[in-house]
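A.B. asks: When you get a sec, could you give me coordinates for this:
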Amino acid sequence: MTPSAGADGALIVAQSSGDVTRPTFFEIGPVGKAIFYMLAAVAILIFLHGVYERFSRYARGSDDRRERLADLPGRLVDAVTIVGSNRYQFDRDLTAGVMHAFIMWGFLTLLIGTTILGIDMDFYRPLTGESFWVGDFYLAYSFVLDAMGLLFVVGVGMALYKRYWKRSERLWGKHTGLEDDLFVWTLFVLGVGGYLLEGVGIVGRGFPDHETISFVGYFLALAFDAGGLSAGGAQSIYPAVWWLHSLHALAFVAAVPYAKPFHMLSSFANVVARDEDAGARLPGVPADLDATNAESLDDFTWKELLDQDACTKCGRCSSVCPAKASGRPLDPRDVILDLKSYRESLDAGETEEKPIVADGGASVIDSETMESCMSCMACMDACPVEIEHLNSFTRMNRQLTDQGDVDPNVQDVFQDVMQKGNTFGDPQRNRADWADPLEIEPTDAREEDVEYLWYVGDYPSFDERNKKVARSLAKLFEAADVEWGILFDDEKYDGNDVRRIGEEFLYLELAGHHVETFEDCEFEKIVCTDPHSYNTMKNEYPELEFEEFADDPMMPFDYDERWNDDGEIDVFHWTQVVEELVEEGRLGLSGDELDYTVTYHDPCHLGRYNDEYEAPRELVRATGCELHEMPRNRDNSFCCGGGGGGLWMEFDEEPKPSEERLREALEDTDAGESIEKFVVACPMCMTMYEDGRKTGGYEDAIEIVDVAELLVEAVTGNVPDELDEN
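C.D. replies: Below you'll find the predicted structure:
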């Protein structure tokens, strides 16, 4: 059975002329009925075979290290809720959400209606000799199907408008093709064709009074009658219209697994198998030295292959990608679809195997494309079908690292981290020198018990501009009488970004070193300056299976347990800790100390990665500053450009993400040019925006400050520079 916008498109047993019902196979003889059933069986078999082939291909993918199908009943309920509510389709695009809701619920209602009629015709009536599709049930049924079918046609009409008249940019790309046109026009013709069939049938049956309930079909019947179509004429053309509509519907059913309509199944399956923490916690790698990352498609997990088929080409990921907006050679949609196209061509024998990713070679994906990714997770956040772009991207970055196809600047960073323990290449003995101007000596957490073990991070430790932020935070801790300590030269780089650009084993070394160090210290909580450190220590260190690597002579750690697997140790970003201190009144703020007009930038690793949006804002407001939001804020924030190794690479881009963001702050916020300070809560953001302020010509227009610097000024009455001089 197939969905139809008019009830005549469903197959119903003919009732007596006096019943409140509608005959099906109107003017269709026994031979026609037999032929239809045969064609329907063929269409369903083709459909089932195609679905089987698709899902059997996923089974040939490698195992996924996540428990993707654990608690399957719960996952199914969650997926039905997400898909049924169209929650993600409404995100950032109300029109697209309404359009998709109309199409999906219209289609599903018609499918359910056709199934009900099939049950009545093929099972209930043969068993009981009666039909339940009569009387009040028929009237209610006909009204609902006409109404929902109308929404379906309106929704498809909106899709046609967006695609062809408005020509929405994000719907077009290198993978836009004939199948996209066929899909949307097939749906439109199915919906309109069902109503045309219904209208012709009502005319042919002499306008039964009860058919007024089918208000769309009845309206068309009146139009046909006004146009001169007689009952006899309708009866003569009805079989042709019926067959055209039926064959169209059956062809659609058969084609579902072989073209774009398959996303109706694969997208739902993808939502079922989603990892809610994807991106924030990357999957690890096996300790097997023979294991490969992305030498071939066989290395991709079944979920990553499913991601490729779940893509609907909607372009939401492309429209929010800061790399694409800056002119870098990355379009997240194209990467996913390039992999899919290669897989399908390979399976069909239309192409020979080639490298998945390589530097300047004849590969599926070019290394420059992957280097462009900022790991901001905007693509994943915008995707309505839960595609986990970052997992596939990291897999390919790991392959580039294995092959040595890494940007020279990044390779230098790897060397600095391996030899010196930090991304600056500075001696580790200088790691705590940032604290020299302070009046107090930081506590050595390796020797004394503390409440907060403060992981300072590379940029606050070695970068001159961010050292001021570290000192500001230290002053806040002291003012609030917090017991804190640092690791001095036992603190190394946290590893978050080298992991995202492919250096998994270096990341493991760093993580292993830190968890061993943590085990030797006595503290209650960990607090991080950098959202990147916060993310990896909170979400990824507890996921690492150190025991797999503990016996590896190349790994400089002996730790063989899961660290913080039970979440006993809380890991915080500093804004979360200080917000509590402010609420407790330990910083003595009254809320009117400062009167700057400011805007705030959400760091990707604090916001999208970890859903922390309010703590920094509450701290800004606590100083008395007038906070104005940029149009792109919270989960829609635009990346500074520093993530995913962007801080260490040079790109030919126009404009730079940091320049675009500063322009937005001064031109698109409600306060406009009145914005005095651009507030950040991430050392990498600080570095990128200070650079963007210079290259974009904004040095005299706006000042870049950290939330901690605003707080110190509010608490002491002095700006951080003046404090450092005293």
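
A.B. asks: From now on I want contacts and neighbour counts done on CA atoms only, so please keep to that.
C.D. replies: Will do.

A.B. asks: Report the distance from stretch 181-195 to the chain centre.
C.D. replies: 29 Å (Cα atoms, centre = their mean, to the nearest Å).

A.B. asks: Ok, stretch 489-503 next?
C.D. replies: That offset, for stretch 489-503, works out to 24 Å (Cα atoms, centre = their mean).

A.B. asks: Show me which positions of it end up buried.
C.D. replies: For stretch 489-503, the neighbour count (16 or more other Cα atoms under 10 Å) marks 490-503 as buried.

A.B. asks: And stretch 140-149, by the same measure?
C.D. replies: 141, 142, 143, 144, 145, 146, 147, 148, 149.

A.B. asks: And this one, please, so the two structures can be compared:
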Amino acid sequence: MAVQGTVTRPTFWGIGHVGELVFYLLSAVAILTFAYGVYRRIERYTTGQADRIDRLDDLPRRVVDAARVVLSNRTLLDRDVVGGLMHAFIMWGFLTLLIGTTILAVDMDIWTKLLGQPSFFVGDFYLSYSLVMDAMGLLFVVGLGVALYRRYAARKWRLWGKHTGLEDDLFVWALFLLGVGGYLTEGVRILGTGFPSFETVSFVGWFVAEVLAAAGMSAATAEAVYPAVWWSHSLLALAFVAALPYGKPFHMLSSYANVVTRDEKAGARLPGIPADLDADTGAEAVEDFTWKELLDQDACTKCGRCSSVCPAESSGRPLDPRDVILDLKAYREQVEAGESEEVDIVADGGTSVIAAETMESCMACMACMDACPVEIEHLTSFTRMNRQLTDQGDVDSNVQDVFDNVMRKGNTFGERPEERADWTDDLDFEVADARETDVEYLWYVGDYPSYDERNKRVARSLARLLERADVDYGILFEDEKYDGNDVRRLGEEFLYVDLAGHHVEQFEAVDPEAIVCTDPHSYNTFANEYPEVEYEEFADDPLMEFDYDGEWNADGAVDVLHWTQAVEELVAEGALGLAGDELDYTVTYHDPCHLGRYNDEYEAPRELIRATGATLAEMPRNREDAFCCGGGGGGLWMDHDEETKPSEERMREALEDTDAGDAVEKFVVACPMCMTMYEDGRKTGGYEDDIEIVDVAELLVEAVEGAD
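C.D. replies: The predicted structure is shown next:
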């Protein structure tokens, strides 16, 4: 031992054999309590519904990928570098201390006592061990100090909410006291054993010992108080281990499991539904959620990152994505404990866990999921609740009108299908009918470019670009219907399946090399969701108006492109004859959610803007951090009582927060819904004289035709 000159430390110094036995007994109790708690959690997940997505396929790869995400703290560093570093210090410090404790247990209990080998916890190994443990433990304490400052001194708003409670305080303070208590225990031991010279490697503990000595504590006093200090630290550590599965600390395990089982296309593709039209696909009761949705609830750390980026929350709508997940968790736990009578999960009026207006506030922008460091799939649960609202008939009246329009007329406007291609009448060339002639590119125009006057101008601009580049393209005329992306996110799943079946029949008949979409919403659902539909399960249903019974594009043989991707290739080939200096505007660009966060396409529209010669000034919130226009998830069709519309806030950001400031002349979009929302926001926000809303296609046409 150190007191006898050996380079090591006495683990149970001053504790005695009886104390050692008591410690092992309490350790066994703590470990068993921990194991039982984890078992109960897992058992609870098995009561959830099966997930229609295989969450455990290629498990070794999933485990390794999740380890990379968690250990790198990559998701935590995004948007909040201080918070990310803080968490990295805490996590790496905690893991190091855990590994160090495990090494010590292996030496004491297995290597020496069980196998009868001489201890390896001596000499250079001990010195290296002590140095690493002190260094990483210091990071642990520093990280927790920052966490305490942000929570209690700075009172960072997103860390507080209606679900903030005593367990949050106990969690952070228990960790902090564990870290500080470890150093106090070490310092008292170093002082009590007479400052062995080799213990200088334990630089933090040595510093604590010197402070205690300077404060008047003698070696004899240190030796006398050491058992009390040691037991205080040990009991807190064992209590923490035992309590870990029963409260917020469980996220240390559930978060990693959540990352392992994530769907990399979550949000972009929603879980499918069984072909049985009477099947329960909503959220009538707690038991209707899948095991993954239950795991999502337990993985939530209450960090509020989803709240801080949610455009609905910032606009004053009654939606906080964190609260929705935690409301569901709290209700589930109350029901399981017999502390609450069962009520509706979601409803319009009356007593329910989640109010209908809360779900109606969601813009399906996926910002919450992108910001979540533990891969909670909010939209999966939100869509389940929207399905329940649809089943109950509790949808917004404007949304119900849209559903009726789509069912009767095939479009969200309720206009005659025969008028769908009337926008082409003002062109000085004919647009090919893809049903009658072979085409290389099938252009899916979409509802808004077909029927909305402002977006018709965008459609005509894109047509002129395709014509100029001599592209072999055509459209479906009246056989084109609404794509279904947003009605699906509003819960009208079977209408969506009917639309998908209709379109894949048309796609198969045309057999194009590629499908080009004007709208990112169409692009998303064609690329990510139409191939997931099991058409054969629905084809014979009398309520479905299609006969297609095969898979569609499961192998990706047909390219699905947003028009900016297709035209970027044409520009790169020189098909539009741009020199790159045609326009001298200063513009900013808004990333559509369904093109950017949903499908990771950020550069194609920017390359097209640069190709015109325009100067692109980025807004602070751009690419994956872009702020939603407010139109997704049915927001385009609903009236919300909000002080500042998301579109108005984005106008303000464009003119006030870009480096170019009010020199920005044009606000460029690449989505028909964004066009509609921002034209409205420009008027209601009083920005009509300050900035112009244009589509990338209109900017390109001006450059191309102006160069003639």
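
A.B. asks: Mind checking the TM-score on these two?
C.D. replies: The TM-score (TM-score structural alignment, normalised by the length of structure 2) is 0.99; 706 aligned residues with a Cα RMSD of 0.9 Å.

A.B. asks: coming back round to it: out of the buried residues of stretch 140-149 of structure 1, which two sit at the greatest distance?
C.D. replies: 141 and 149 (11.8 Å; Cα to Cα).

A.B. asks: quick one: what's aligned to residue 50 of structure 2 in structure 1?
C.D. replies: Residue correspondence to structure 1 (TM-score structural alignment): residue 50 of structure 2 is matched to residue 63.

A.B. asks: quick one: that match and residue 305 of structure 1, what's the gap?
C.D. replies: Separation of residue 63 of structure 1 from residue 305 of structure 1 (Cα to Cα, to the nearest Å): 11 Å.

A.B. asks: what's the answer for residue 78 of structure 1, then?
C.D. replies: 22 Å.

A.B. asks: With residue 335 of structure 1 instead?
C.D. replies: For residue 335 of structure 1 relative to residue 305 of structure 1 (Cα to Cα), the value is 13 Å.

A.B. asks: quick one: which of the two has more around it?
C.D. replies: Using other Cα atoms under 10 Å as the criterion, residue 335 of structure 1 and residue 305 rank with residue 305 on top: 24 against 20.

A.B. asks: and the more buried one, what pairs with it in structure 2?
C.D. replies: Using TM-score structural alignment, residue 305 of structure 1 sits opposite residue 294 in structure 2.

A.B. asks: Can you list the buried residues in stretch 665-682 of structure 1?
C.D. replies: Buried, per 16+ other Cα under 10 Å, within stretch 665-682 of structure 1: 665-666, 668-669, 671-672, 674-682.

A.B. asks: which one of the residues you listed sits closest to residue 349 of structure 1?
C.D. replies: residue 682 (49.1 Å).

A.B. asks: Please say which position in structure 2 the closest one maps to.
C.D. replies: So, by TM-score structural alignment, residue 682 of structure 1 is matched to residue 671.

A.B. asks: Quick check: that match vs residue 360 of structure 2, distance?
C.D. replies: 21 Å.

A.B. asks: Also residue 376 of structure 2?
C.D. replies: 20 Å.

A.B. asks: Repeat that for residue 268 of structure 2.
C.D. replies: Taking Cα to Cα, one finds residue 268 of structure 2 at 19 Å from residue 360 of structure 2.

A.B. asks: now swap in residue 111 of structure 2 and tell me
C.D. replies: 61 Å.

A.B. asks: okay, those two: which has more neighbours?
C.D. replies: residue 360 (25 against 16).

A.B. asks: What's the match for that one in structure 1?
C.D. replies: So, by TM-score structural alignment, residue 360 of structure 2 is matched to residue 371.

A.B. asks: For the alignment partner in structure 2 of residue 87 of structure 1, give me its contacts.
C.D. replies: Per TM-score structural alignment, the equivalent position to residue 87 of structure 1 in structure 2 is residue 74. Contacts for residue 74 of structure 2 (Cα atoms under 8 Å, 6 or more residues apart in numbering) come out as residue 84.

A.B. asks: part of a strand, is residue 298 of structure 1?
C.D. replies: No: under DSSP: H, G, I helix; E, B strand; the rest coil, residue 298 of structure 1 falls outside any strand and is assigned helix.

A.B. asks: Quick one: neighbours of the nearest residue to it once chain neighbours are set aside, just the number.
C.D. replies: Computed as Cα to Cα, 6 or more residues apart in numbering, the closest residue to residue 298 of structure 1 that is not its neighbour in sequence is residue 61, at 5.6 Å. For residue 61 of structure 1, the neighbour count with other Cα under 10 Å is 18.

A.B. asks: ok, so what distance separates residue 272 of structure 1 from residue 62 of structure 1?
C.D. replies: In terms of Cα to Cα, residue 272 of structure 1 sits 19 Å off from residue 62 of structure 1.

A.B. asks: go on, residue 68 of structure 1?
C.D. replies: For residue 68 of structure 1, the distance to residue 62 of structure 1 - Cα to Cα - is 13 Å.

A.B. asks: same thing with residue 54 of structure 1?
C.D. replies: Taking Cα to Cα, one finds residue 54 of structure 1 at 15 Å from residue 62 of structure 1.

A.B. asks: show me where the stretch 1-150 of structure 2 has helices.
C.D. replies: 16-45, 59-72, 74-77, 81-105, 123-148 (DSSP state H, counting those that start in this stretch).

A.B. asks: would you list these in TSV and tack on distance to residue 540 of structure 2?
C.D. replies: Formatted as TSV, the helices of the stretch 1-150 of structure 2 follow (distance: least, Cα to Cα, whole Å):
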stretch	distance to residue 540 of structure 2
helix 16-45	35
helix 59-72	36
helix 74-77	45
helix 81-105	53
helix 123-148	58
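
A.B. asks: Relative to residue 264 of structure 2, which of those is closest?
C.D. replies: Residue 264 of structure 2 lies closest to helix 59-72 among the helices of the stretch 1-150 of structure 2, at 10.6 Å (Cα to Cα).

A.B. asks: All good on my end, thank you.
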